[in-house]
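# got a sequence here, can you model it:
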Amino acid sequence: MKKFTTYKIEKEQDGFVLETYLKQTLQYSGRKIQKLTRKKGILLNGKAVFLQKKVKFGDTLRILNVEDAAYGVEPEDGNIAILYEDEYMLVLNKPARQLVHPTGQTTSGTLANYLACELQKRNIVTTIRPVHRLDRETSGCIIFAKDSRSQFILEQQLKEKTLKRTYWALVSGIVGPASGTIDAPIGAHPSKPNRRAINQLGEPAITHYRTVAHYTDTSLVELNLDTGRTHQIRLHLAHLGYPILGDGMYGVRFSGMLRQALHATYITFRRLQDDTEIKVQAPLPQDFIDAMEVCKKKEKAILPNQ
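A predicted model of the protein is given here:
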């Protein structure tokens, strides 16, 4: 039997076009509206309705509950670290060297596979929906939405910059100036398809940075993203002249760490149920802490000039 959720049109929504009501008030994505339309899952006062119909104060709108039928990935038993969870989303602490989601020929062993198994154990069936991505070697905070509406709202927060991502990176050199903004568009690499390059015809890319500490010939840098281009932080720091330690693609080799020294330390967002600002932290992994100690051994940390 089909299940519907019922909404009453309020005075302030009188005269709204139905499609506008669905997008602005219920915050449904265009994709979900199309899916509901195909399933004849939108009823206004008990009757099927066109999306351009205007709603009136007191109207009754019934929306079909479209449930996911599968996870989208194969559930696989594995460890996940949950940093935050509510009825709409989770923030996980991704280990280094693990893919977020199956890609190419890799179909197992990803964070998405492990999360699907965790939800399966709870008898919850929902498509696994990462809201953003982290490179395989990058550790730290990553958000998964529990349903399509939550995914859409969180993606809107990303666009509106109320969902903020903060990273820490160990880089080669003493960063100067100690803080600033990197505004350099990113596009395809002219000869290497798995890389990106600074390209004036590419997509806009903006990274804000500040030095947390510096050592003899390395710096610990905090970064915040306005955009989320592939390899953005790694490429921007290399472009600035301070490549990430251990980054085999854009950075420099570093004996103190066997992967790129990049960690998604914090993520800040507006909680969906009440719009409260929430800040979640992923503790530094041991290999990052060890790498910092290697840098400190050369010279005691010196705080940058403010």
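
# switch to C-alpha atoms for all contacts and neighbour counts from now on
Noted.

# quick one: the strands in the stretch 151-300 of the chain, in order.
Here the stretch 151-300 of the chain has its strands, by DSSP state E, counting those that start in this stretch, at 164-172, 179-183, 186-188, 196-198, 206-214, 218-225, 262-270, 277-281.

# count of residues packed around residue 142?
25 (other C-alpha atoms under 10 Å).

# same check, this time on residue 37
So residue 37, with other C-alpha under 10 Å, has 17 neighbours.

# check the secondary structure at it for me.
helix (DSSP: H, G, I helix; E, B strand; the rest coil).

# quick one, which of the strands of the stretch 151-300 of the chain is nearest to residue 152?
strand 262-270 (13.3 Å; C-alpha to C-alpha).

# what residues are up against residue 232?
Counting by C-alpha atoms under 8 Å, 6 or more residues apart in numbering, residue 232 touches 186, 205, 207.

# no no, residue 68
Here residue 68 is in contact with 125, 126, 127 (C-alpha under 8 Å, 6+ apart).

# ok, residue 221 next?
168, 169, 170, 171, 209, 210, 211, 212, 213.

# relative to residue 97, how far out is the nearest residue to the fourth one once chain neighbours are set aside?
Read that as residue 171. Of all residues not flanking residue 171 in the chain, residue 244 sits nearest, at 4.3 Å (C-alpha to C-alpha, 6 or more residues apart in numbering). Note on residue 244: its distance to residue 97, by C-alpha to C-alpha, to the nearest Å, is 16 Å.

# what about these two, which has more around it?
Neighbours per residue (other C-alpha under 10 Å) separate residue 244 from residue 97, with residue 244 holding more: 32 against 14.

# just checking, the more buried one touches residue 238?
Yes - counting by C-alpha atoms under 8 Å, residue 244 touches residue 238, with 7.1 Å between them.

# I have a second one here; can you model it like the first so I can compare?
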Amino acid sequence: MRYTTTSQEIFETFCISKTHKKHLKIDEEKKTIYFNYPEKDVEINYEPVDILYENTFLIVAFKPPFLLVHDDGNNQDTLQARVNGYLQLNQNKYPAQAIHRIDYETSGLVLFCKHPFFQAYCDKNMEEHHIKKEYIALVQGHTNYKNKKIISNIARDRHNAKKMIIHPNGKESVSIFNTLKNYKDCSLIQVTILTGRKHQIRVQCASLNHPILNDSLYGGKKIDNTGLLLQSHHIQFNDVDITCPQEKRFIRK
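From the prediction side, this is the model:
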């Protein structure tokens, strides 16, 4: 990879650690970086995967409901394994790593880093909330949100390891809610998350007495078997600006 700034500036910009520096060779005269990262054993699956965006360092894939993003030790068919199967078939040298995750029954966009040089930079931007993520959800009842800012302290439920709760000692969680459309007995809403807590949108919707449909964990009414009616709908990061189509399972009359 060629560059136009100093090596030190590149290391600082891309958050390159001492460990990662060992896998780089810098030719100052030619202004070129040579990569020598070790090979990694990763899960590969050649099931079809819907790729919505790809550049040299990043890739955005669509995750259907009922598929894990990462391997949990029991399931080898994950979105990450499918992305790496796709990359291997296209002769990409390095496996991809998901920069964030969405729940098993949630669908939508997941952003991956496809080069280890860029991974720390992506992780830092995620940690500092520079990666914009918007969701859509079908919730119970009628809502009338207009840039409604929801601030909650979210913590793990001591009585249910699978569940999160609003608790004074929890971590601050911030979202912006907007109503897109009201149907007969539910509403389609858009949620922009400014933090990334586990089950953040699900907990906040339930706290507003508008749980997400099919979310039995947080009191949502089960209306069908299509999974949690929550979709990672839009991602914006650097030159990535992707919105995915709304799935048929969200259509209501």
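
# residue 131 of structure 1 -> structure 2?
For residue 131 of structure 1, the aligned residue in structure 2 is residue 99 (criterion: TM-score structural alignment).

# how many neighbours does the closest residue to its match other than its chain neighbours have?
Closest residue in space to residue 99 of structure 2, ignoring its immediate chain neighbours: residue 112 at 5.4 Å, by C-alpha to C-alpha, 6+ apart. By other C-alpha under 10 Å, the residues close to residue 112 of structure 2 number 23.

# just list the residues touching residue 112 of structure 2, thanks.
Neighbour list for residue 112 of structure 2: 58, 59, 60, 61, 96, 97, 98, 99, 100 [criterion: C-alpha under 8 Å, 6+ apart].

# out of those, name the ones that lie in strands.
Per DSSP state E, strands hold the following members of the contacts of residue 112 of structure 2: 58, 59, 60, 61, 97, 98.

# how far away is residue 248 of structure 2 from residue 229 of structure 2?
Relative to residue 229 of structure 2, and taking C-alpha to C-alpha, residue 248 of structure 2 is found at 11 Å.

# the two: which has the busier surroundings?
A side-by-side neighbour count of residue 248 of structure 2 and residue 229, using other C-alpha under 10 Å, places residue 229 first with 25 against 8.

# show the contacting residues for the alignment partner in structure 1 of that one.
Matched to structure 1 by TM-score structural alignment, residue 229 of structure 2 sits across from residue 261. Listed by C-alpha under 8 Å, 6+ apart, the contact partners of residue 261 of structure 1 are 138, 169, 170, 171, 244, 245, 246, 247, 288, 291.

# go on, residue 45 of structure 1?
Per C-alpha under 8 Å, 6+ apart, neighbours of residue 45 of structure 1: 59, 60, 61, 62.

# which one of the residues you listed sits closest to residue 38 of structure 1?
residue 62 (15.1 Å).

# let me see the residues that make contact with the helix or strand the closest one falls within.
Per DSSP states H and E: residue 62 of structure 1 is located in strand 60-64. Contact partners of strand 60-64 of structure 1, identified using C-alpha under 8 Å, 6+ apart, comprise 2-9, 36, 41-46.

# which of those residues sits closest to residue 113 of structure 1?
Using C-alpha to C-alpha, the contacts of strand 60-64 of structure 1 come closest to residue 113 of structure 1 at residue 36, 27.7 Å.

# show me what the closest one aligns to in structure 2.
Checking TM-score structural alignment: residue 36 of structure 1 goes with residue 21.

# number of nearby residues for that match?
There are 15 residues near residue 21 of structure 2, going by other C-alpha under 10 Å.

# show me the contacts for it.
Taking C-alpha under 8 Å, 6+ apart as the definition, residue 21 of structure 2 has no contacts.

# how close does it sit to residue 93 of structure 2?
From residue 21 of structure 2 to residue 93 of structure 2 the distance is 19 Å (C-alpha to C-alpha).

# do the same with residue 230 of structure 2
For residue 230 of structure 2 relative to residue 93 of structure 2 (C-alpha to C-alpha), the value is 34 Å.

# which one's more surrounded, these two?
residue 230 (29 against 12).

# and the closest residue to the more buried one other than its chain neighbours, what does it touch?
Spatial nearest neighbour of residue 230 of structure 2, chain neighbours left out: residue 137 (4.4 Å); criterion: C-alpha to C-alpha, 6+ apart. Applying C-alpha under 8 Å, 6+ apart to residue 137 of structure 2 gives the contacts 188, 189, 190, 191, 212, 229, 230, 231.

# which pair in those residues spans the largest distance?
Checking the contacts of residue 137 of structure 2 with C-alpha to C-alpha, the most distant pair is 191 and 229, at 12.9 Å.

# all helices for the stretch 201-306 of structure 1, in order.
Secondary structure of the stretch 201-306 of structure 1, counting by DSSP state H, counting those that start in this stretch: helices at 232-240, 286-298.

# and residue 149 of structure 1, how many neighbours?
16.

# wait, it sits on residue 33?
No - if you go by C-alpha under 8 Å, residue 149 of structure 1 and residue 33 don't touch, sitting 10.5 Å apart.

# name the residue most distant from the centre of structure 2?
Using C-alpha atoms, centre = their mean, the residue of structure 2 lying farthest from its centre is residue 29. It sits 39.2 Å away.
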